[in-house]
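K.L.:
what follows is a predicted protein model with its sequence.
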Amino acid sequence: MLDILVYLYESFRMVALTPDRDALEKRLFAAGFEEADINAALDWYTNLAGSATHERLALAYDRHYAPEELDRLNEACRAELAYLGSAEILDPESREWVISGLMELGGEDIEPDHVRWMTLIVLWSRGLIEHFTHLEDMLLNHEPERLH
């Protein structure tokens, strides 16, 4: 799923340029992605793009993880999420979408790099990125000593 979302992010630098679902499905299938993966990724993306803001989440800075989240998100991933929140890159609602997307990744091991990519995708999808290049550089060329 993440490969498909990254493909969308890299192909359509502005959400407004993203074609309708039928056109996306054809394009993704032509790019070699499997139909089931395409449907899962586009379903999740559609829910994200069409979601309303939840006022209660604006105050939810502390995050307690469910047992299944603890099983999938190792300590390094949780530390990355905490850092992104403390650096005010992720607001609580965006953080929940990042976690939701990570939990949808299936059987693959989730690494901090997945957290960073999912963060970019969520912020892009929600229209919260103003300067892609700076955020991409900061998140994808992550050097812990440089960020603190």
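P.N.:
Cool, the structure landed.

K.L.:
from here on, contacts and neighbour counts on C-alpha atoms
P.N.:
OK.

K.L.:
what helix or strand does residue 95 sit in?
P.N.:
Residue 95 belongs to helix 92-103 when elements are defined using DSSP states H and E.

K.L.:
show me what counts as buried in that helix.
P.N.:
Applying a neighbour-count criterion of 16 or more other C-alpha atoms under 10 Å, the buried positions in helix 92-103 are 92, 93, 94, 95, 96, 97, 98, 99, 101, 102.

K.L.:
want to compare, so here's the second one:
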Amino acid sequence: MFEVLVFVYENYWRGDACPELQQLGRKLSIVGFEEDEIAQALVWLDGLNLAAQDTQMAPVAEPAAPRQSPISMRVYSVAEQDHLGAQCLGFISFLESSGVLPAPMREIVLDRAMAAPGDPVSLDDLKIIVLMVYWRFGEEPDSLVLDELCDDASGRLAH
């Protein structure tokens, strides 16, 4: 499924540039993806669309939507802890504390991560999920964050 999501991310500039799911499914089939991978990715993308549908990423100056208090804390359920694992939860915390993953986007990332296969979800798969949430809102993450999301850290040496 994640190979299909990466293909969609790389070939459609923004979520609103992506064709309807049926047409996308046909295109993915023509490209050569397997039917079960396509079906799983389309269900996942449909869930992303539903989760993001009523979420508006309003500027801070707009008082329309209630904002999360700076002293509030997200408590993860046991199911979330089990499915995401410490590494993924730590990465989400890192993005959030860096100011690049606002609370509404975090909740969509968590929703889509819970719908992803894997127990626990791998960090690489979570990074794809984060990219897809940014993609759905038509936003590109900061270049340093994008580098962190796309870079293969396995070849890095710690100093």
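P.N.:
Cool, got the structure. Please read these numbers as outputs of a predicted model, since none were measured by experiment.

K.L.:
who touches the helix holding residue 95 of structure 1?
P.N.:
Helix 92-103 of structure 1 has contacts (C-alpha atoms under 8 Å, 6 or more residues apart in numbering) with 44, 48, 53-54, 57-61, 69, 72, 81, 85, 110, 114-115, 118-119, 122-123.

K.L.:
got it, and stretch 72-83 of structure 1?
P.N.:
Counting contacts by C-alpha under 8 Å, 6+ apart, the residues outside stretch 72-83 of structure 1 that touch it are 95, 103, 109, 110, 111, 112, 115, 116.

K.L.:
any idea what the first one aligns with in structure 2?
P.N.:
Okay, so that is residue 95 of structure 1. For residue 95 of structure 1, the equivalent position in structure 2 is taken to be residue 106, counting by TM-score structural alignment.

K.L.:
coming back round to it: any of the contacts of helix 92-103 of structure 1 buried? List them.
P.N.:
Neighbour counting by 16+ other C-alpha under 10 Å classes 44, 48, 72, 81, 85, 110, 114, 115, 118, 119, 122, 123 among those as buried.

K.L.:
for the first one, which residues are in contact?
P.N.:
For residue 44 of structure 1, the contacting residues are residue 101, taking C-alpha under 8 Å, 6+ apart as the criterion.

K.L.:
could you redo the last one with a cut-off of 7 Å?
P.N.:
Listed by C-alpha atoms under 7 Å, 6 or more residues apart in numbering, the contact set of residue 44 of structure 1 is empty.
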